[in-house]
Every structure is written in C-alpha cells, then in structure tokens.
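S.K.: Below are the sequence and a predicted model; questions follow.
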Amino acid sequence: MSAGLKYVYQLAVALCLLFSVSQAVLAEVYTYVDADGNRVFTDQPHRNAKKVDIAPTNRVDQPTKAPSRASTPKPAARPIFHYQLLRILAPEPDSTIRDIEGNLNVTVSNDPELQPDHLYRLLLDSKPYGEPTRSPVFPLTNIDRGTHQLSVEIIDQYGRVLERTPNQPFHLIRISLAQKRLAQPCKNDDYGVRPECPIKDKPEEESSFFSFFR
C-alpha cells in the first residue's frame, strides 16, 4: 500500500474513532510519523506527535417533546338509585273524566321518598308534559277529549331515568255548553252564574202591568 493511501486509511479510521465517542466527552486525536516512515493516528499523546484539529459535527439534537398534560378526568356519575314503588294515584286506570275545559290533576306516589337532585317527569301520550318538577301533583289543562295515556318518570341530575310507571289510560269527556243547557235548562237565577248560562242569553222579564190584564 502506498504511503498516501495508507495515510488516508488511517485518517478515516481516526475519524471513525472520533465519531464513536460521546459528544459530551470528545477524545483528542494526535498524529506522528513512526520509525518506518508511516503516518500514525492515535488518541494518546506521543513524543513529536501533533494534535489534529477536527471540525465539530453538524449534528442537531432533536428537541425534547414536552410531556403532554394529562386530561382532567370527569367526575364519575353516581350509581343509579332504585325506588321500590312508583305509581299514579289519580286518575285511576281506565277512568272517565268529565270536564268542560279539559282540566284534571295527576297525582303520583313513590317509596322511598324523592331523593335530593331527583325530579318527576310526566308523560302524556308518551311525550313530556311541562317541565320536570319535585311536586307529585301535575295540573293538566285544556286536554283534548278522547282517550289518553299517562306515565310518570323519576330522573336524576344526569337525566337518567331511574323509574317509570307503565302507560295508564284515561278517557276525557268535554261536554259542550249547549249539551249542558240541554241536560239542565237555565233558570233565571242561573244566568251569569253557570258558564252555560251567560247573562246575555237571559230572556227579558215580562212587565207585571201587562200580566195583570191576561
């Protein structure tokens, strides 16, 4: 091997040794010519050796990713509370209600008593009626005549249905004013008192003067 090629080979070996060491502790490289005229590279100081200046590498450390913040866990929902009893007291199942204006009250009962943060929700024909409430009495107004289905639910603060009654039918009969007048004709004292007997329909009273000559 020629001296020039041997020099290049030894320099390459020295550079490999240099790059293999840790960047934190970088070894120094020395070179000298031995007794046989060969160029030698070493990391140990030697008599008549010269230090080889090596340019720093272009290595760029990758930025360390900041640890991602752990998302705050949502508070777990409370276990579902179970009621032993929930039923509709009024109206009774399959009952018939007669009301001119279509009004009635629905009353419910449950055991144990309604817990804090729990609400009643009334369903009329499978649709929520009004807003959930803590009152066990639901006033219904202006309900159409015919057969309807009632059901009551108890919900918690998360909107979960805890208990629900089966659908319970009732029949509403709304008698018209004309039908009521026909069933019970209006008398003089009824006008302005009974809804089906408005004061404007009260007949004029006959004068006592004309009744004297009859």
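M.R.: Received, thanks. Everything numeric here is computed off the predicted structure, so don't read it as measured data.

S.K.: contacts, neighbours, all on C-alpha from now
M.R.: Noted.

S.K.: quick one, helices of the protein?
M.R.: Taking DSSP state H as the test, the helices found in the chain are 3-20, 177-183, 208-212.

S.K.: Now distance to His82 too, for those helices, in JSON lines please.
M.R.: JSON lines is the format used below for these (distance: least, Cα to Cα, whole Å):
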{"stretch": "helix 3-20", "distance to His82": "70"}
{"stretch": "helix 177-183", "distance to His82": "47"}
{"stretch": "helix 208-212", "distance to His82": "75"}
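
S.K.: Select, out of those, the one closest to Gly130.
M.R.: helix 177-183 (28.5 Å; Cα to Cα).

S.K.: Can I get the helices of the chain in JSON lines including mean neighbour count?
M.R.: As requested, these are exported to JSON lines (neighbours: other Cα atoms under 10 Å):
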{"stretch": "helix 3-20", "mean neighbour count": "14"}
{"stretch": "helix 177-183", "mean neighbour count": "13"}
{"stretch": "helix 208-212", "mean neighbour count": "8"}
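
S.K.: and Tyr83, which of the ones you listed is closest to it?
M.R.: Of all these, it is helix 177-183 that lies closest to Tyr83, at 44.5 Å by Cα to Cα.

S.K.: Would you agree His148 is in contact with Asp125?
M.R.: Yes - at 6.0 Å, His148 and Asp125 qualify as touching, with contact defined as Cα atoms under 8 Å.

S.K.: If you count residues, where's the longest strand of the chain?
M.R.: Longest strand in the chain, counting residues (DSSP state E): strand 146-155.

S.K.: Which neighbouring elements make contact with it?
M.R.: If contacts are counted by 3 or more Cα pairs under 8 Å, 6 or more residues apart in numbering; DSSP states H and E, strand 146-155 sits against strand 85-90, strand 119-124, strand 161-164, strand 168-173.

S.K.: Okay, one more to line up with it:
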Amino acid sequence: MNTRLYILSMVVLLTIFSTAWAAPSKDIYVYKDENGVLVFSDTPRKGAERVTLNAPVMNMPSVDTSILDEVDDLEQVKFSIAITTPTQEETIRDNTGSVHVSGQVKPRFLQGHSVQLFMDGQAHGEPQSSSLFALRNVDRGEHSLVLKLLNSEGEVLASSKPITFFMHRRSVITGP
C-alpha cells in the first residue's frame, strides 16, 4: 500500500475513533468495499456492521497531516543537465561531419520539459523531448556545445557546462 495512502487512512481512522470516543452517541459502521479494503463510516449501509467501542474517552493530540499536502513545487526542484557525449576536448574523426550528442537530466525528465542544443552559441533545431541529438555535416575545427533544459513555457530550468570538441574531416584541398 502506498505510504501516503496508509498515513491518510490511519489519520481518518483515528479521527473517526476520537470523534466516537468524544461523542459516544454517534455510531460507527465498518464494511469491506469491492476491493476488500475495510471502510469505516458513520453512515449505515447494506452489509455494514456496527462497531462497539468499549474504550474510555481519550484526548488525542492533533496529527500533523502537512506531509500529505501535494504541492506543485517544480520551481523548488533543482534540475541539472549535462552533456555525456562527446566528452570535453574530444576529437571526432568523421568525414561526413556527424556528431552524436547525448545529455543527462537530473533528477528526471518531466512531461512538458524539452531540451535545446546550442552549437557555437547558436540554437540547433527546435527544442525536443529527448536529450539525444545527431549533428550532420559539422565543419572541421573547434566547436562548443551547450544543452538547456526548458519548461513548458520555454523558460530555462538548467544549462549544461559548455563542452568543446574538435571535428577532424578529410580536406578536399590538403587530403587527410
């Protein structure tokens, strides 16, 4: 059973019992739902049994249920993104000029997020929902890459450290 659901069930159960102890005239009923889960209620229904409480009145401390509150705190999550290939100052020897770029997003890639690749300071293509890119016909020489993680509004959540790589291609003029 999910921990959050279990805690919530226990809080509800304690609330029902503490209310019943404080006001003994209120009846409590128990039954199993279609999934076989015990359900406690103050409303009778077919198949429910009345619960008899023999405990004295108890004053129970209030329970902090704030951990059960679901808050959409994506702004508080510290995302990071890194380029895993190519590595820093790697020389790529490919006469077609092909480079495969891959990145890693932490803690995880969420729906609505996208990744934008920048080569030599210029956006390469459109943002996409994957951190894998294929560059074609990259010129000879030194190049820099940066990945940026964007939210659904296009705001930058994280940027990678720049990676420098060197493309080595056979030259028509000078040969290898």
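M.R.: Nice, thanks for sending it over. Small disclaimer: the values here were computed from a predicted structure and weren't measured.

S.K.: so Ala90 of structure 1 makes contact with Thr107?
M.R.: Yes - in this structure Ala90 of structure 1 lies within contact range of Thr107 using Cα under 8 Å: 5.1 Å.

S.K.: For the host helix or strand of Leu8 of structure 2, buried residues please.
M.R.: Using DSSP states H and E, Leu8 of structure 2 maps to helix 3-22. Neighbour-count burial for helix 3-22 of structure 2 flags Val11, Ile16, Phe17, Ser18, Thr19, Ala20, Trp21 (criterion: 16 or more other Cα atoms under 10 Å).

S.K.: which residues in structure 1 does stretch 82-93 of structure 2 match up with?
M.R.: Mapped onto structure 1 using TM-score structural alignment, stretch 82-93 of structure 2 spans residues 87-98.

S.K.: Buried residues of that stretch, list them for me.
M.R.: Within stretch 87-98 of structure 1, the residues that qualify as buried by neighbour count (16+ other Cα under 10 Å) are Arg87, Ile88, Pro91, Ile97.

S.K.: Could you single out the nearest of those residues to Asp156 of structure 1?
M.R.: Arg87 (17.6 Å).

S.K.: quick one: contacts for Arg121 of structure 1?
M.R.: Neighbouring residues of Arg121 of structure 1 by Cα atoms under 8 Å, 6 or more residues apart in numbering: Pro128, Tyr129, Glu131, Pro132, Thr133, Val152, Glu153, Ile154, Ile155.

S.K.: mind redoing it with 6 Å?
M.R.: Pro132, Val152, Glu153 (Cα atoms under 6 Å, 6 or more residues apart in numbering).

S.K.: what's the counterpart of it in structure 2?
M.R.: Here Arg121 of structure 1 is matched to Gln116 in structure 2, going by TM-score structural alignment.

S.K.: ok so, going back, quick check, distance from the helix holding Leu8 of structure 2 to the centre of its chain.
M.R.: Helix 3-22 of structure 2 sits 30 Å away from the centroid of its parent chain (Cα atoms, centre = their mean, to the nearest Å).

S.K.: which residues of structure 1 does it align to?
M.R.: Under TM-score structural alignment, there's no match for helix 3-22 of structure 2.

S.K.: which stretch among the helices and strands packed on strand 146-155 of structure 1 comes nearest Val8 of structure 1?
M.R.: Closest to Val8 of structure 1 of these is strand 161-164 (Cα to Cα; 84.1 Å).

S.K.: Average offset of the closest one relative to structure 2?
M.R.: By mean Cα distance after the TM-score superposition for structure 1, the fitted strand 161-164 of structure 1 averages 0.2 Å away from its aligned residues in structure 2.

S.K.: counting contacts, what elements does that strand pack onto?
M.R.: Judged by 3 or more Cα pairs under 6 Å, 6 or more residues apart in numbering; DSSP states H and E, strand 161-164 of structure 1 is in contact with strand 146-155.

S.K.: For the strand it packs on, buried residues please.
M.R.: Neighbour counts over strand 146-155 of structure 1 (16+ other Cα under 10 Å) mark His148, Gln149, Leu150, Ser151, Val152, Glu153, Ile154, Ile155 as buried.

S.K.: what range in structure 2 does it sit on?
M.R.: Strand 146-155 of structure 1 corresponds to residues 141-150 in structure 2, going by TM-score structural alignment.

S.K.: Show me how far the matching stretch is from its chain's centre.
M.R.: Relative to its chain's centre, stretch 141-150 of structure 2 lies at 24 Å (Cα atoms, centre = their mean).

S.K.: how far apart are that stretch and its match in structure 1?
M.R.: On superposition with structure 1, the mean distance recorded for stretch 141-150 of structure 2 (mean Cα distance after the TM-score superposition for structure 1) is 0.4 Å.

S.K.: which other residues reach that stretch?
M.R.: Residues contacting stretch 141-150 of structure 2 (Cα under 6 Å, 6+ apart): 113-120, 156-160, 162-167.

S.K.: before we move on, what about stretch 80-98 of structure 2?
M.R.: Against stretch 80-98 of structure 2 from outside (Cα under 6 Å, 6+ apart): 101-106, 135-138, 158, 160, 163-170.

S.K.: And it, end to end?
M.R.: In stretch 80-98 of structure 2, first residue to last residue: 26 Å (Cα to Cα, to the nearest Å).

S.K.: Great, nothing more from me.
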